[in-house]
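Colleague: using only what follows, build the 3D model:
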Amino acid sequence: MATYGYARVSTTDQDLTIQQEALKRAGCTVIRFEKATGTKLEGRRELTTLLDFLTTGDVLVITRLDRLARSMDDLTTIVRQLEQKGVELRATEQPIDTSSPAGKAFFQMLGVFAEFETNLRKERQLEGIAAAKAKGVYKGRKPSIDPAVVKQLAAEGVGPSEIAKRMGVARSSVYRFLE
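Modeller: Below you'll find the model as predicted:
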């Protein structure tokens, strides 16, 4: 039986130190960490490696549930994997311990709140963008492709794949401007 830690922050400018120290104090012998969004499981190599590596009797420790996932679907998927392997999940800052019925219930309640928080944040962001657009302040990101260059190259007989390669963009972006 071993105790493993997992730490995550969403952006590259955030610091993992506080989580790593808490996981060390919790007795984690190995700590995997990454800077990636918690709203999806794809692209989280360290978590995937850890989930593949854990075996019966091991314990996975996180600081808070939202460090593991931000949706109930993803949390349920992760916990189901852990349960199938006989691995317990614990959190240092929340009374989560999936080895007990009360711990499982608390885990599920916190998961619902984490997903709710994510949905509220998305809603506020969309409201802010709509308000900025109404004021004429927000125009979206600047185009990464110059339509005139695409059309010029096409007029010279350069194919869409070659145009995309020269401009460093996806071929689908070139086709959008050629339609």
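
Colleague: from here on, contacts and neighbour counts on C-alpha atoms
Modeller: OK.

Colleague: what are the ranges of the strands in the chain?
Modeller: 3-9, 30-35, 59-62, 88-91 (DSSP state E).

Colleague: who does the first one touch, helix- and strand-wise?
Modeller: So the one you mean is strand 3-9. Contacts defined by 3 or more CA pairs under 8 Å, 6 or more residues apart in numbering; DSSP states H and E place strand 3-9 against helix 17-25, strand 30-35, strand 59-62, helix 65-68.

Colleague: re the thing from before, which of the strands of the chain sits most buried?
Modeller: Neighbour counts averaged per stretch over the strands of the chain are highest for strand 59-62, at a mean of 26; criterion: mean count of other CA atoms under 10 Å.

Colleague: now show me the structure for the sequence below, then we'll compare the two:
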Amino acid sequence: MLEWVREGDTVHVTKLDRLARNTRHLLEVSEYLQGKGVALNILNIGINTATPTGKLMLTMIGAIATFEREMMLERQAEGIALAKLKGKYKGRKPTARSKTKEVIELVENGTSKAGISHLLKLGITSIYRIIRVNRPDLLENKHCND
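Modeller: From the prediction side, this is the model:
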């Protein structure tokens, strides 16, 4: 979308989080649009960067949103640490690594990665990772066809 905008255009987004991941990214996108002469209109909070006030508000809201996210992640990490101390948090059970031997055997026998995925209920990315880490030679081998 950013490549297609032209001077005088206005980009409308429904929510700020649909435009940028964090304050830095928001400022980069905002500066890019400003450099091309494009205004940004964020509908749910009524900010339009065509005005100096709109630019200020966008920067402030972006910083606050990043702060809130960082605080939430900090509280989450504290909660997990406390739960681990109490023995109540074990984390997710590893699934793909526990099936490494089966994945390698199936690939060696010519089973497609899609077939392995269906058979072992693993994602394709996990299958490729197992092969790449344990038997990279199979990635270029005809046994590893899809």
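
Colleague: and the TM-score between them?
Modeller: Scored by TM-score structural alignment, normalised by the length of the second structure, the superposition of the two chains gives a TM-score of 0.66; 118 aligned residues with a CA RMSD of 2.8 Å.

Colleague: re the thing from before, which one of the strands of the first structure lies closest to K142 of the first structure?
Modeller: K142 of the first structure lies closest to strand 30-35 among the strands of the first structure, at 25.8 Å (CA to CA).

Colleague: by contact count, what packs against the closest one?
Modeller: Using 3+ CA pairs under 8 Å, 6+ apart, the elements in contact with strand 30-35 of the first structure are strand 3-9, helix 17-25, helix 45-53.

Colleague: at 6 Å instead, please
Modeller: strand 3-9 (3 or more CA pairs under 6 Å, 6 or more residues apart in numbering; DSSP states H and E).

Colleague: so the strand it packs on matches what in the second structure?
Modeller: On the second structure, no counterpart of strand 3-9 of the first structure exists by TM-score structural alignment.

Colleague: which residues are contacting that strand?
Modeller: The contact list for strand 3-9 of the first structure, computed with CA atoms under 6 Å, 6 or more residues apart in numbering, reads 19, 23, 28-35, 58-62, 67.

Colleague: on that earlier part again, export the helices and strands packed on strand 3-9 of the first structure as CSV, with columns for distance to S99 of the first structure.
Modeller: Formatted as CSV, those follow (distance: least, CA to CA, whole Å):
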stretch, distance to S99 of the first structure
helix 17-25, 19
strand 30-35, 21
strand 59-62, 10
helix 65-68, 16
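
Colleague: minimum distance to Q125 of the first structure: which of the ones you listed has it?
Modeller: Of all those, the one in closest proximity to Q125 of the first structure, counting by CA to CA, is helix 65-68 (19.2 Å).

Colleague: and T56 of the first structure, what does it touch?
Modeller: By CA under 6 Å, 6+ apart, T56 of the first structure lies in contact with 85-87.

Colleague: ok so, going back, out of the strands of the first structure, nearest to T49 of the first structure?
Modeller: T49 of the first structure lies closest, by CA to CA, to one member of the strands of the first structure: strand 30-35, at 8.7 Å.

Colleague: hang on, the earlier thing: by neighbour count, which of the contacts of T56 of the first structure wins?
Modeller: For the contacts of T56 of the first structure, the largest neighbour count, defined by other CA atoms under 10 Å, is 24 neighbours, found at V87.

Colleague: that one maps to what in the second structure?
Modeller: In the second structure, V87 of the first structure lines up with V38, judged by TM-score structural alignment.

Colleague: what's around V174 of the first structure, how many residues?
Modeller: By the criterion of other CA under 10 Å, V174 of the first structure has 23 neighbours.

Colleague: how far away is it from K165 of the first structure?
Modeller: Separation of V174 of the first structure from K165 of the first structure (CA to CA, to the nearest Å): 10 Å.

Colleague: from T23 of the second structure, how far off is the aligned partner of N119 of the first structure in the second structure?
Modeller: Counting by TM-score structural alignment, N119 of the first structure corresponds to E70 in the second structure. The spacing between E70 of the second structure and T23 of the second structure, counted by CA to CA, is 12 Å.

Colleague: out of the two, which sits in the busier spot?
Modeller: T23 (19 against 12).

Colleague: quick one: contacts for that one?
Modeller: 62-63 are the contacts of T23 of the second structure under CA under 6 Å, 6+ apart.
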